[in-house]
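**Q** sequence unavailable; structure follows:
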């Protein structure tokens, strides 16, 4: 029945600034409305809704102001440089400073590499790549480079 997530929504304070930001990430404009615009992640498969609102400054909580974009391992490995080339700063996450990301999340029995940054309104954006699924082998959070060295 369910095949994936089609849409997620974020509050934004300036629609045009937000549209340009998400275009830098490679998303394309699907609909530009008065209060809500949609950006394709993958046309016909997934998009995000951007809602212009005076209520953007809600306290951050991942359940209401966070989205994660799936990328592959090759792309996550170069994600920090890619973001910086677009003048997008990586932010600290889980005690890992920007220069120590991507990091590996310890969601045993799964492992994912991730890197974190904010959009212009402080919404939390994550790029995430699965490293392993359903392997019950505990580990601690670490830098992706360390994970790759240990797995050789």
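**A** Looks like it came in fine. Not measured: the values here are computed from a predicted model. Residues are numbered from 1 along each chain as shown.
**Q** going by C-alpha atoms from here, please, whenever you check contacts or count neighbours.
**A** Fine.
**Q** now do the nearest residue to residue 5 once chain neighbours are set aside against residue 7, distance only.
**A** Spatial nearest neighbour of residue 5, excluding adjacent residues (Cα to Cα, 6 or more residues apart in numbering): residue 46 at 6.7 Å. As for residue 46, its distance to residue 7 is 6 Å (criterion: Cα to Cα, to the nearest Å).
**Q** and the residue positioned nearest the centre of the chain, which of the three is it?
**A** Against the mean C-alpha coordinate of the chain, by Cα atoms, centre = their mean, the closest residue is residue 126 at 2.0 Å. Under the three-state scheme (DSSP: H, G, I helix; E, B strand; the rest coil), residue 126 adopts strand.
**Q** comparison target below:
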């Protein structure tokens, strides 16, 4: 029945500023109205809606105002420099400095985090081919050394 996620929505305080930011991420603007804009994540398959309004003041929580974008492993390896090249600062997560993507070994995911102009937490994430029996977060390069 369910084949994937079609849409997600985030609150923003300044729609034009947010449109510029999401275009820097390489997303294609699909439709823009007075207080809302839709961007294709994967054209014809999934999109994100940005809604201008006071809801942008709701404090961040992982269950609110968070979206993770899937990227391939090879793209994850260069994600930090790719983001920084677009003027987007990566952020620490799990108390770990964002020197490179972080791995959650027992979930087999590598991820890197950053915020949009309204503090909505965004993430690039990829699935790794092997889970490890550890909950201690490590850098992607460390995970690769352990799994060669």
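**A** Thanks, I have the structure now. Only a predicted model underlies this, so the values are computations on that prediction, with no experimental measurement involved.
**Q** map the residue nearest to the centre of the first structure across to the second structure for me.
**A** Matched to the second structure by TM-score structural alignment, residue 126 of the first structure sits across from residue 123.
**Q** can you check which part of the second structure the helix of greatest length in the first structure sits on?
**A** The longest helix of the first structure (DSSP state H) is helix 15-24. Aligned using TM-score structural alignment, helix 15-24 of the first structure spans residues 15-24 in the second structure.
**Q** mean per-residue distance, that stretch versus the first structure.
**A** Its aligned residues in the first structure lie a mean 0.6 Å from stretch 15-24 of the second structure after superposition (mean Cα distance after the TM-score superposition for the first structure).
**Q** circling back to that earlier point, from residue 70 of the first structure, how far off is the residue nearest to the centre of the first structure?
**A** Counting by Cα to Cα, the gap from residue 126 of the first structure to residue 70 of the first structure is 9 Å.
**Q** next: residue 118 of the first structure.
**A** 16 Å.
**Q** circling back: in contact with the match of residue 126 of the first structure, which residues?
**A** 66, 67, 68, 69, 111, 112, 113, 114 (Cα atoms under 8 Å, 6 or more residues apart in numbering).
**Q** with secondary structure and neighbour count added, can I get those residues in TSV?
**A** Below are those laid out as TSV (DSSP: H, G, I helix; E, B strand; the rest coil; neighbours: other Cα atoms under 10 Å):
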residue	secondary structure	neighbour count
66	strand	17
67	strand	18
68	strand	14
69	strand	11
111	strand	26
112	strand	25
113	strand	21
114	strand	20
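**Q** closest to residue 78 of the second structure among the residues you listed?
**A** The nearest member of these to residue 78 of the second structure, counting by Cα to Cα, is residue 112 at 10.5 Å.
**Q** can I assume that closest one is in contact with residue 100?
**A** Yes - the pair residue 112 of the second structure / residue 100 is scored as a contact, 7.4 Å apart, by Cα atoms under 8 Å.
**Q** give me the common contacts of the two.
**A** Common neighbours of residue 112 of the second structure and residue 100 (Cα under 8 Å, 6+ apart) are residue 80.
**Q** quick one: what helix or strand has residue 30 of the second structure in it?
**A** Under DSSP states H and E, the secondary-structure element containing residue 30 of the second structure is strand 28-32.
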